[in-house]
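>>> no sequence for this one, just the structure:
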């Protein structure tokens, strides 16, 4: 797979299922396919909060030229400090960068 970053901004994208073949999550499959960086969430996040967070993440990543980890960190801080944001960690702390952060 020729992608530098895959963002899975749906609910529970970071969790796998335990079956006979072991723990297989979508993120693990993407890493095996050669994707160096993935953004996932281990729990359900309200759509409006995800929308705000992802807009900030992409702005930080592409316009402000931050690395992936810093772009996500700044997006989370914006959610905490912005009147539009949801202060509940369920809303802003769900997403994590797996793999290469730079």
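Happy to help now that I have it. All figures in this text were calculated on a predicted structure; none of them were measured in a lab. Numbers count the residues shown, from 1 in each chain.

>>> when you work out contacts or count neighbours from here on, use the C-alpha atoms and nothing else.
Noted.

>>> so the most centrally placed residue in the chain, which state does it fall into?
Nearest residue to the geometric centre of the chain (CA atoms, centre = their mean): residue 39, 3.1 Å. At residue 39, secondary structure determined by DSSP: H, G, I helix; E, B strand; the rest coil is strand.

>>> this is the other structure I want to compare:
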């Protein structure tokens, strides 16, 4: 007998990571192209070095990614769950 498939998806995974001790997680609500994801995450960590507020760093990374990948499918899927600081 295998595990039950539920509709928890990203929320269930995020909850599990937070329960395991992560202060926060950035998740994608849908599959995103590897290239735009890489651009966004590199920019996120660069922004995070300048500003410890993860929500603000993610927003700036999204704005930067929009310049190279203007369609929202490339950057709008990402969200921060948990502590922003």
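Right, received. Where do you want to start? Just so it is clear, the structure is predicted and the values come from calculations on it, not from any experiment.

>>> mind checking the TM-score on these two?
Comparison of the two superposed chains (TM-score structural alignment, normalised by the length of the second structure) gives a TM-score of 0.83, and 79 aligned residues with a CA RMSD of 1.6 Å.

>>> before we move on, back to that, looking at the second structure, name the residue matched to the residue nearest to the centre of the first structure.
Matched across to the second structure, residue 39 of the first structure falls on residue 26, judged by TM-score structural alignment.

>>> surely the residue nearest to the centre of the first structure is in contact with residue 101?
No. Here residue 39 of the first structure does not reach residue 101: they are 10.0 Å apart, not a contact under CA atoms under 8 Å.

>>> let me know how buried residue 66 of the first structure is, in neighbour terms.
The criterion is other CA atoms under 10 Å. On that basis, residue 66 of the first structure has 17 neighbouring residues.

>>> residues in contact with it?
Taking CA atoms under 8 Å, 6 or more residues apart in numbering, we find residue 66 of the first structure in contact with residue 60.

>>> helix, strand or coil: sort out it for me.
coil.

>>> please enumerate the helices of the second structure.
Counting by DSSP state H, the second structure has helices at residues 9-19, 34-50, 54-68.

>>> tell me which of those helices is the most buried.
Neighbour counts (mean count of other CA atoms under 10 Å) averaged over each of the helices of the second structure peak at helix 54-68, with a mean of 19.

>>> am I right that residue 78 of the second structure is in contact with residue 26?
Yes. Counting by CA under 8 Å, residue 26 is a contact partner of residue 78 of the second structure at 6.5 Å.

>>> show me what residue 15 of the second structure aligns to in the first structure.
Match for residue 15 of the second structure (TM-score structural alignment): residue 28.

>>> its match and residue 74 of the first structure: what is the separation?
25 Å (CA to CA, to the nearest Å).

>>> return the residue of the second structure aligned against residue 18 of the first structure.
So, by TM-score structural alignment, residue 18 of the first structure is matched to residue 6.
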